[in-house]
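**Q** test case, fold it:
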Amino acid sequence: MKQIIFSLMIFSLIIGCKTESKKQVTQEKDAADLIIESITVPEFPDNDFSIMDYGAVGDGTTDNTQAIKDAIQACVEAGGGKVVIPAGKFLTGPIHLKSNVNLHLEKNSEVIFTKDKQAYLPVVRTSYEGVELMNYSPLIYAYQQKNIAVTGSGTFNGQAGKENWWPWSGAERYGHKKGDPHQRDSINLPRLRKMNEDATPVSERIFGEGHHLRPTFFEPFESENVLIKGVTFINAPFWVMHPIKCTNVTVDGVKVISHGPNNDGCNPEYSKNVHITNCVFDTGDDCIAIKSGRNDEGRRVGIVSENIVVENCIMKDGHGGVVMGSEISAGVRNVYVRNCKMDSPNLDRAIRIKTNTLRGGFVENVFVKDIQVGQVKEAFLKINTYYAIYDNQEGEHIPTIKNIHIENVTVEDGGKYGILIQGREENPVKNVTFKNVTIKKAEMPMRVENSEPIEFTNTTIGGQKY
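**A** Okay, here's the model as predicted:
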């Protein structure tokens, strides 16, 4: 009942998106704060379980998989608490979190994940680019758990690089050598895509050994009340933080420094009530990318990603600062981005929405406020309904994009375009507003196709007022 009342409150606050700008500002503030206040942040009993008491050795070479597992199990049997990893270098296989456990990294601690791929077997239920499957275990994994956390000031080192995990992307710059296996081989992504189309049961989508789909770094799956606080992630195989089908997720003060292929920083998927704050993203792909399933599977699952607040974050390198898509078939709504700084010659866009007519889906009610942008390569805002990389992406599912509101933004260099919108003639982009926005420099102020006219208030692009 509490969740129903909260959802009705959010709906009532944003339903007037096409009213005057002053009212929109009040609605944005109130709705974002309501989301944050509604999120349950897990708390844990005052019980500490040091992995050293279970035989751990912090020499960087001893395998501590069993010691960490035993400490977690003891914590669970005691009713919950904190599993402590002290200063040192601790080699391990995958870590599976359990309910009421806070995995805590003390200062100068480093958890180093083994390069031995056999350690990530047996396969578990996970996801790859918006499609569920049975695959190598994520490095840190939680399935159907409640009240879980990773906290502290230490570092998680995935040990991915040009000799480990990254070559499977198929890109030479990430270590792939011609003739070696990679993710686009017929036994990998093409097979998974076909299983998506055929609605093959997830239990029968078995990959793992003999296949070449990289695991995510930290994946809470169908879990509730998740906290990620203070830690640093480096050298990720694939997506870094991937809460999928989760409710109440807090990501606070986390650093992601990882420049590998598909090294997105945080990808909430089919998730609601998410707060990402005080973080630094320096990534090889999107800093934050909000997802909701790929193509037929996203439509079958039908869980909208919604009520997501991103604030007080710094975005450095990446394909996009805050992104919605491209796996977006179930839809995204109620996204609030505020008080963030985005700046890098290697940041392609600040705000990005990407989909196509195979993905379809919708994006609605996006509020971007009080943002400082230094340099981006392509555009401050890019909305693209023709997104494609490797193959044909045309289908019969025309996406809907509406109610995108930008306010109090300063951009030093907007790149090739200040604003780039590529909508569909069958369903143009609707209700995009800019208020108190200055884009000081852009090769072309804007390129807009198949969109309702943008509503400008006190906006300047390249010295021209709109």
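
**Q** going forward, measure contacts between C-alpha atoms and count neighbours the same way
**A** Fine.

**Q** surely Gln372 meets Arg338?
**A** No - contact criterion Cα atoms under 8 Å: Gln372 and Arg338 do not qualify, at 9.6 Å.

**Q** residues in contact with the residue positioned nearest the centre of the chain?
**A** For the chain, the residue lying nearest the average C-alpha position, counting by Cα atoms, centre = their mean, turns out to be Asn267 (1.4 Å). By Cα atoms under 8 Å, 6 or more residues apart in numbering, Asn267 lies in contact with Trp239, Val240, Met241, His242, Pro243, Ile288, Ala289, Ile290, Lys291.

**Q** the third one and Ala32, how far apart?
**A** It refers to Met241. 22 Å (Cα to Cα, to the nearest Å).

**Q** likewise the second one?
**A** Separation of Val240 from Ala32 (Cα to Cα) stands at 25 Å.

**Q** try the last one
**A** Going from Lys291 to Ala32 by Cα to Cα gives 19 Å.

**Q** repeat that for the fourth one.
**A** If you measure His242 against Ala32 using Cα to Cα, the figure is 22 Å.

**Q** circling back to that earlier point, list just the nearest of the contacts of Asn267 to Leu103.
**A** Leu103 lies nearest to Met241 out of those, by Cα to Cα, at 15.2 Å.

**Q** run this one through as well so I can compare:
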Amino acid sequence: MKRIILLWAILIGFSAQAQLSESERKAAIQEIVDRIQVPVIPEYSVSLTEFGGKGDSVSDNRKAFEKGMQALKKKNGGTLVVPRGVYTVNGPIHFVSSVNLHLEEGAKIRFGSNPEDYPLVLTSWEGTMLYNYSPLIYGYGLSNVAITGKGTIDGEGGGAWAAWKQLEDKDKQVSRDMNHQGVPLKQRKFGKGHYLRPQMIQFFETENILLEDITIEDAPFWCVHLLKSRSATVRRLKFDAHNFNNDGIDAEYASDILIEEVKFDNGDDNIAIKAGRDNEGRANAATPSENIVIRNNLLKGLHGVVIGSEMSAGVQNVYVENNQAWGYLKRGIYFKTNPDRGGYIRNIHINNIALQTVEDCFYITANYHGEGEGFNSKISDVFITNVSCEEATGTAVVIQGFEESKVENVKLTNVKVNKTRNATSITNTKNVIFDEVIIGEEATVPTSVSGKE
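**A** From the prediction side, this is the model:
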């Protein structure tokens, strides 16, 4: 293995735009956090058992949840308590405003996997708006909603739903064609005879959201999807989700989001910041994903923190603070876009991240999967500080732009990668700075030829 040492300042191009000082970065984070509102839930509380709920693992509790939600709606909100037990639900739970779904310790909600039990709802699938099978827990156009408690939500996604993975390619392509061709939304219906798996928890055009303390396992598709929503706190969740595409948290066209103290263990991205796909995403440029704080989390899975690949409306003002891996990640930080997307990724601040064994520590690419043409994305103003990595089995730092749209203004400061196969692969960039970066074994004082100066 070549030992490639990058120590002190290495400058590629010219100087990047000035990054925030530590105090400025902390102030920017605090401004976002202060703006986020936790939901206001009335004091009123009822138990699921009051509506016929049975935690015997056999009885279908769908009607009990429907009755409970409607009863709370009539009371202008409150808490629906799920006591200890296993509650099978054959179909989705549809939220109403001003409700906290509270799972007591030892409570598990377990969803059925018969597609016929899940009606079509307006949703998004990999960045394209369409009608698909309802997410298992779904809220649309709401305010002040919460899911809390020490219980577990089990999507039972490893059986019938998982079998759809090998059948979805045709529908995936149809959805993308609809996006590119501007097919009216009412005509984008994917139900019986189609194979797009539903998300597990989705809040859509909803504000003041709290997800706290629950465990999420075995999702059919993405685990938590914050779609066109704002003012959300996701705190102290635990994931055990290893099915296909089991992203932990996907924020899409989302703003003012706090993700903290979450323990990830996912079969795909831990956190993915998205903003719509291609033509449709670019048409929604007024609603980028922005003002997102990701801090004090434990990362394990495929990739740690991801931006893209669906990010056509733009992603900006993301702060990633004090996170560490507790197991394997293929890539620690991964920005991915391609010439189908357009849009931008900018003003990203990553500070204090500890990685173990990865394939690549940082991978920033404008050519994800080599797809598309005509809509290059702009990636700029990315600041990465205080990073340690035990080993990169691939490449420590990868940055890939295009000659006509270079990745611009990236600075890595105080980065240490103890062992790697390759140090860097940096192409089509401008203003990339390495400062106090050591990849491999740190160089000491130079040696001299024996007997000579």
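
**Q** neighbour count for His242 and Ala32 of the first structure, which is higher?
**A** His242 (27 against 24; other Cα atoms under 10 Å).

**Q** what about the aligned residue in the first structure for Gly248 of the second structure, neighbour count?
**A** If you follow Gly248 of the second structure across to the first structure using TM-score structural alignment, you land on Gly265. Number of residues near Gly265 of the first structure (other Cα under 10 Å) recorded here: 33.

**Q** go on, the one 5 residues further on?
**A** Residue neighbour count, defined by other Cα under 10 Å, stands at 27 for Tyr270 of the first structure.

**Q** what of Ser255 of the second structure?
**A** Close neighbours of Ser255 of the second structure, defined as other Cα under 10 Å, add up to 28.

**Q** quick one: it and Lys274 touch, right?
**A** No - the pair Ser255 of the second structure / Lys274 is not scored as a contact, 11.0 Å apart, by Cα under 8 Å.

**Q** quickly list what's touching both of those two.
**A** With Cα under 8 Å, 6+ apart, Ser255 of the second structure and Lys274 have common neighbours Ser289.

**Q** inside strands: which ones of the contacts of Asn267 of the first structure?
**A** Ile288, Ala289, Ile290 (DSSP state E).

**Q** please tell me which one of those counts the most neighbours.
**A** Ile290 (28 neighbours).

**Q** tell me the contacts of the nearest residue to that one once chain neighbours are set aside?
**A** Of all residues not flanking Ile290 of the first structure in the chain, Met324 sits nearest, at 4.8 Å (Cα to Cα, 6 or more residues apart in numbering). Contacts for Met324 of the first structure (Cα under 8 Å, 6+ apart) come out as Ala289, Ile290, Lys291, Val332, Arg352, Ile353, Lys354, Val363.

**Q** and Gly53 of the second structure, by the same measure?
**A** Counting by Cα under 8 Å, 6+ apart, Gly53 of the second structure has contacts Asn61, Ala64, Phe65, Tyr87.

**Q** is the second one in a helix, a strand, or coil?
**A** Secondary structure assignment for Ala64 of the second structure (DSSP: H, G, I helix; E, B strand; the rest coil): helix.

**Q** quick one: it and Phe51 touch, right?
**A** Yes - counting by Cα under 8 Å, Ala64 of the second structure touches Phe51, with 5.0 Å between them.

**Q** circling back: save the contacts of Asn267 of the first structure as TSV, and put in distance to Glu455 of the first structure too.
**A** Shown next, in TSV, are the contacts of Asn267 of the first structure (distance: Cα to Cα, whole Å):
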residue	distance to Glu455 of the first structure
Trp239	36
Val240	36
Met241	35
His242	35
Pro243	35
Ile288	27
Ala289	26
Ile290	25
Lys291	27
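
**Q** any idea which of these is closest to Thr155 of the first structure?
**A** Taking these together and measuring to Thr155 of the first structure by Cα to Cα, the closest member is Val240, at 12.9 Å.

**Q** and Glu37 of the first structure, that's in a strand?
**A** No - looking at Glu37 of the first structure with three-state DSSP, it is helix, so not inside a strand.
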